[in-house]
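In: sequence? don't have it. structure:
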């Protein structure tokens, strides 16, 4: 299993993204794994893709995620993610804190992300 961050999916979806070519290179490896993301990550993606490319593109990427990713849902996720946010003294966003929380809960060690905020975090290997 691999957790997939907003920066990776946005890079795949947007050919104007600085990481687009690298994401396309990595995608075949990622597709061999069970891919996990979360509602907070989807919110980031849909918001940015909508702002850059319009509502139809936002809907298209939303449907792509629903069809190709496991979307982690947990009623206690926000509360648990706040503990992660406090651990890093607010230097991570709530969405990033939730990604780390999910990864711990599911014993996932790899994250597909172009966000270096995930570097040097306990038991996390960033695929970029």
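Out: Noted; the coordinates are in hand. In this text, all values refer to a predicted model and were calculated from it rather than measured experimentally.
In: Only C-alpha atoms from now on, for both contacts and neighbour counts.
Out: Fine.
In: Work out for me the element the residue nearest to residue 95 when sequence neighbours are not counted sits within.
Out: Among residues not flanking residue 95 along the chain, residue 40 sits closest, at 5.4 Å (C-alpha to C-alpha, 6 or more residues apart in numbering). Here residue 40 sits within helix 39-53, counting by DSSP states H and E.
In: and the comparison structure, right after this:
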């Protein structure tokens, strides 16, 4: 299992994104099931919709439903994630902190991301 960050999905869906070629390359090497949080889904679909168009955003949403495991954040997960967010002094976004908490809970050490903020986090490998 590997966690997907919104930056990866935005790059994959947007041919004009500076990381698009890298995202396509990485996507061809992924053999594990991808886990995303509902916050990642909302963030990625919103960005793709605004940059590429609503149809592209909807296609991405359908991809998440069909091909990824989506973890919905409940209150307890969100509280733990907010504690992590505080530890990083707000340098990670709340959606990123929720992804990190899910990674911790599930024993996942790899994340698909073009967000260098994840490099601050010990014990995870950022695939890019």
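Out: In hand now; what should we look at? Please read these numbers as outputs of a predicted model, since none were measured by experiment.
In: Superpose the two chains and report the TM-score.
Out: Once the chains are laid over each other, their TM-score by TM-score structural alignment, normalised by the length of the first structure reads 0.95; 127 aligned residues with a C-alpha RMSD of 1.0 Å.
In: Distance from the chain centre to the helix holding residue 40 of the first structure, please.
Out: Chain-centre distance of helix 39-53 of the first structure: 11 Å, with C-alpha atoms, centre = their mean, to the nearest Å.
In: once aligned to the second structure, how far is it on average?
Out: For helix 39-53 of the first structure, the mean deviation from the second structure after alignment is 0.7 Å (mean C-alpha distance after the TM-score superposition for the first structure).
In: and the residue nearest to residue 95 of the first structure, how many neighbours?
Out: 19 (other C-alpha atoms under 10 Å).
In: on contacts alone, who are the packing partners of the helix holding residue 40 of the first structure?
Out: helix 6-13, helix 55-68, helix 94-106 (3 or more C-alpha pairs under 8 Å, 6 or more residues apart in numbering; DSSP states H and E).
In: still on that earlier bit, and the gap between the residue nearest to residue 95 of the first structure and residue 47 of the first structure?
Out: For residue 40 of the first structure, the distance to residue 47 of the first structure (C-alpha to C-alpha, to the nearest Å) stands at 11 Å.
In: Likewise for residue 82 of the first structure?
Out: Distance from residue 82 of the first structure to residue 47 of the first structure, by C-alpha to C-alpha: 22 Å.
In: These two: which is more packed in?
Out: residue 82 (18 against 14).
In: residues touching the more buried one, list them.
Out: Residue 82 of the first structure makes contact with 94, 97-98, according to C-alpha atoms under 8 Å, 6 or more residues apart in numbering.
In: Tell me which helix or strand it sits in.
Out: helix 77-87.
In: Count the neighbours of residue 16 of the second structure for me.
Out: Neighbour tally, residue 16 of the second structure, other C-alpha under 10 Å: 12.
In: Perfect, that will be all.
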